[in-house]
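[1] Next comes the sequence, and after it the predicted model I'd like to discuss.
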Amino acid sequence: MRARIAAAVAVLLGVGGCTTDKAAPANVAPSFAPGAEGAGDPYFPAYGNGGYDVAGYDLELKYDPGPGRLEGTATITATATQDLSSFHLDLVKLTVSSVTVGGRPATSRADGNELIVTPAAGIVRGAAFTAVIAYAGVPGPLENEALGVGGWLRTDDGGFALGQPESASTWFPVNDHPSDKATFSLAMTVPDGVEAISNGVPGAREQAGGWTTWRWTESKPMASYLATVVIGQYRVRSSTHAGKPMVIAIPESLPADGPAARSLARTGEVADYLETLFGPYPFDAYGGVVLDDGRVGYALETQSRPVYGNVFFSSREDLTVVAHELAHQWYGDSVALERWQDIWLNEGFATYAEWLWEEHQGERTTQEAFDAAYRGFDWRTPTGDPGHEQLFGDAVYQRGAMTVHALRKAVGDQVFFGLLKSWPADHRDGNATTEDFVAAAERAAGKDLTDLFRNWLEDSTQPPAPG
């Protein structure tokens, strides 16, 4: 994100004895216990959940902009990572009417922003299961200490779901932490004449009885906060780029040929340049969406289709923000965070991509961009552990990019640009930590880089400028 200011049907094993390919040893009885109500992230301990790993979300939803009502079902495929007696999902301000697990009725109850599901029988560790959850209500936003208002925001002509570090739980039941990536498909039914744009590859639209169903599929694993849907009056331009769908949506309230439209029209050009730096584009679709909404003063790297607040395009084209969000498709989306404190791995590299794009366009060089950031910088916040209150601060973005530049100077361009490609290739569709990156950089450089990363990621004093 760039902020301004930036297979299977369930196999269940009860104590009484179903069979499964991954059943507990015959002489060991399962010890069923509830899954954890958080993923254990030091910054946001209550985010996400434990005890299972989601493989995919399949949403069949209907949204009526008039009353702002959302209803439908979520089908969640997952695998138990412990012997589960019950498990938690994150769900905010929406009411569940029924749950099945493995085709059998399950019980559920809401506890704040948690939905606690108890299946008819315990689920053995290693067993796949499918939960189908019917729910409805008027979704709303979440106040987050890191970014402010996020989640589902209602508009005069529809609404949208957007936000980091959380947002998905405001419109579907989810394991809302980036460590549990999953595939995603959405069928969103809205009134005829209203558009519904989401992640991934578009499917065939269906019309019936005054309603239109828009279908979207993201087949590559995705962190939950990268899921989005934008509903309202939009000019949707569909084309192809490099043989893949390109979908760009501009609000009808903005000029069809204005700065926002002109900026997003160059998405393919920017993505092609970034491929020369980071390797093959990691997803099956391209595009972008602009929001004409004063509540959104940022852009977010929603997978395959970034969403941009119009604040970036209010007076001119801005391709640096496009470069930033597209760089995230490799750094942040394809290779996602394992924990939130390592967000510099997302934002430092995306900010550095801005600098590289500027140089590519014949503007300032990366060294000039580094020098401008280095002068007078406040070094008190460590980039590698900024604290949740500074999750989107300069230590993450600007010092993060300076760390990338310092690494480049320390290892040389040949090693550096090789690493820019090998890192997203080696961790494609997965998660990683700062320790993983440091180890990869040291392998690529063939030398110890402890001092460099300590100076740039951990210290609260000015690191020496790289030679």
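    Happy to help now that I have it. Keep in mind the model is a prediction, meaning the values are calculated, not measured.
[2] all contacts plus neighbour counts: C-alpha atoms, from now on.
    OK.
[3] For Phe283, which residues are in contact?
    Gly200, Lys220, Ser304, Gln329 (C-alpha atoms under 8 Å, 6 or more residues apart in numbering).
[4] Most neighbours among those residues, which one is it?
    Neighbour counts for the contacts of Phe283 (other C-alpha atoms under 10 Å) peak at Ser304, which has 31 neighbours.
[5] residue contacts, it?
    Neighbour list for Ser304: Asn199, Gly200, Phe283, Asp284, Ala285, Tyr286, Gly287, Gly288, Gln329 [criterion: C-alpha under 8 Å, 6+ apart].
[6] Burial check on the fifth one, number of neighbours?
    Spelled out, it's Ala285. Neighbourhood size, Ala285 [other C-alpha under 10 Å]: 23.
[7] Which residue comes closest to it once chain neighbours are left out?
    Pro245 (4.9 Å; C-alpha to C-alpha, 6 or more residues apart in numbering).
[8] okay but the one you found is in contact with Tyr286, surely?
    Yes - at 6.2 Å, Pro245 counts as touching Tyr286 under the criterion of C-alpha atoms under 8 Å.
[9] Presented hereafter is structure B, for comparison with structure A:
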Amino acid sequence: RKIQADVSIALAAARPTRKLCFLLADSCSLDRIKYLGIALPIKISPACPGLNLLSAVLPIRAEAGEKIVVNIIYSWEVPDQGGRSLQLPPDTHWYPFSPLPQNYTCTLNVITDESMRVLGPGEFRGVKPAGTRVCNQWTSDIPFRGIHMAAGDFLRTARPTEPPLEVAYPRKYLNQAKAIANYCEELMGFLAEKLGPAPFPSLNTVLTDNPQPLVSSSFYMTSISAGALEQLKEENPGKDRYVRQYKLLAQSLAHHWLKDNLAVSHPRERWCLEGLAEYISWLAVEAKYGKAIREKFLLEARERILAAPKISLCKGANIAGGQLPQWVVDKAGWMLWICHCLAGEAFLPSIRENLALCRGTAPAPAEFFLSLGKIAGCDFSQVYKAWCQSKNQLRIEVAAARNFQAEDGQWQLVFNLINS
């Protein structure tokens, strides 16, 4: 499938400049960048694996605060995904973006065959004729980041959640879609209780017929391929696959509160948000299926951590390009589990309060744990040093154990917990 794009970007100059820079997937072929109808001189250079840096020079200098509108025209070939559905998640970098934390409104117009249903960010504004085809329009007036689009021969089902939830699916996946919708309805309530009110006005969960195992999320949408569900079925026979599916949905939906909502100053700092989504998914599984199932996920995560390179969590997150290594997410989840054990019942209310203070931008991980500890009444600084900045894995030993009788006559047990 070949896709042609004509993107209009409105931005304000932070300081006087003649140079504009954008990042775009290197699979995209740039035609031109226009300003006031004039084609600008451009330079294309590799930025990092999978991304090109597009540099354009304005004919005159833009002053600080001046509004600039440019048009970027480009095209690309979407590899055959093995089904009729098409999904374009933000992490494929199919649209021009800035390396700085993003926050923008968006209007998305998609011209396609009349038989295709298009899903995009924000509110659906309807379908208009476009020659022999039709134009679907989606608009978000709320600033967000991460443009996510899906198209296919979809049906849909809705659930009476707050905010509204819809699940789109190909007809042949009706049973799977109903199960996913029921799970998502449960999880929306659970996540609101643990993380606070949903930051998004609506949510679409899309099941595509792509046979490859792909799961992606953005502020407004989660897309799950049929291949991802089939992989869970093959690797987890019997009822266990439903537990895994529930955990997958819990983690994906938690991202809408966390990494898809809160900007980070650098990609290496997103491990904290992804680790929290992982940990919340363990709690969701425990709430539905019991403590033993949650402990099973903890043990599986520990095995992956022990099998990983013996480097610090911070270094593992820093060298990662694109998706974080699973062991980094696992170790972050384990760290939050330790903090929960230390803080007890104060932990989850502290998480909610800490997130409420973020206001669209996540603090650096060290600041997050410092603030979390203050709210919970615990000092997590040593936990952060031992679990994030050191090479220690999850080889935990109890040392220097001793007991004594307190003034009230109660016996107390004291010991050192060593993570090596």
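    Yep, it's here. Everything numeric in this text was worked out from a predicted model, so none of it was measured.
[10] List the TM-score for the superposed pair.
    After superposition, the two chains reach a TM-score (TM-score structural alignment, normalised by the length of the second structure) of 0.79; 374 aligned residues with a C-alpha RMSD of 2.8 Å.
[11] Gly268 of the first structure matches what in the second structure?
    Under the alignment (TM-score structural alignment), Gly268 of the first structure pairs with Glu185 of the second structure.
[12] residues in contact with its match?
    Arg159, Pro160, Thr161, Leu165.
[13] aligned partner of Lys421 of the first structure in the second structure?
    Lys421 of the first structure maps onto Arg352 of the second structure when the alignment is built from TM-score structural alignment.
[14] Is its match located within a helix, as I assumed?
    Yes - assigned with DSSP: H, G, I helix; E, B strand; the rest coil, Arg352 of the second structure falls within a helix.
[15] Can you give me the distance of it to Leu20 of the second structure?
    39 Å (C-alpha to C-alpha, to the nearest Å).
[16] Please identify which of Pro245 and Tyr286 of the first structure sits among more neighbours.
    Remark: of Pro245 of the first structure and Tyr286, Tyr286 carries more neighbours, 27 against 17, as counted by other C-alpha under 10 Å.
[17] How about that one: what's its closest non-neighbour residue?
    That would be Met246: by C-alpha to C-alpha, 6+ apart, it lies 4.6 Å from Tyr286 of the first structure.
[18] On the three-state scheme, the one you found is what?
    Recorded secondary structure, Met246 of the first structure: strand (three-state DSSP).
[19] Count the neighbours of Phe417 of the first structure for me.
    The burial count for Phe417 of the first structure: 15, using other C-alpha under 10 Å.
[20] quick one, what contacts it?
    Applying C-alpha under 8 Å, 6+ apart, the residues contacting Phe417 of the first structure are Leu277.
[21] Go ahead and confirm Val69 of the second structure touches Ile9.
    Yes - here Val69 of the second structure lies in contact with Ile9, judged by C-alpha under 8 Å, at a distance of 5.5 Å.
[22] what about the alignment partner in the second structure of Tyr234 of the first structure, distance to Ile351 of the second structure?
    Correspondence of Tyr234 of the first structure to the second structure, assessed by TM-score structural alignment: Phe154. Phe154 of the second structure is 37 Å from Ile351 of the second structure, where distance means C-alpha to C-alpha.
[23] cool, Arg15 of the second structure as well?
    For Arg15 of the second structure, the distance to Ile351 of the second structure - C-alpha to C-alpha - is 37 Å.
[24] which one of those two has more residues nearby?
    Ile351 (22 against 11).
[25] List the contacts of the more buried one.
    Residues near Ile351 of the second structure by C-alpha under 8 Å, 6+ apart: Lys194, Leu195, Leu372.
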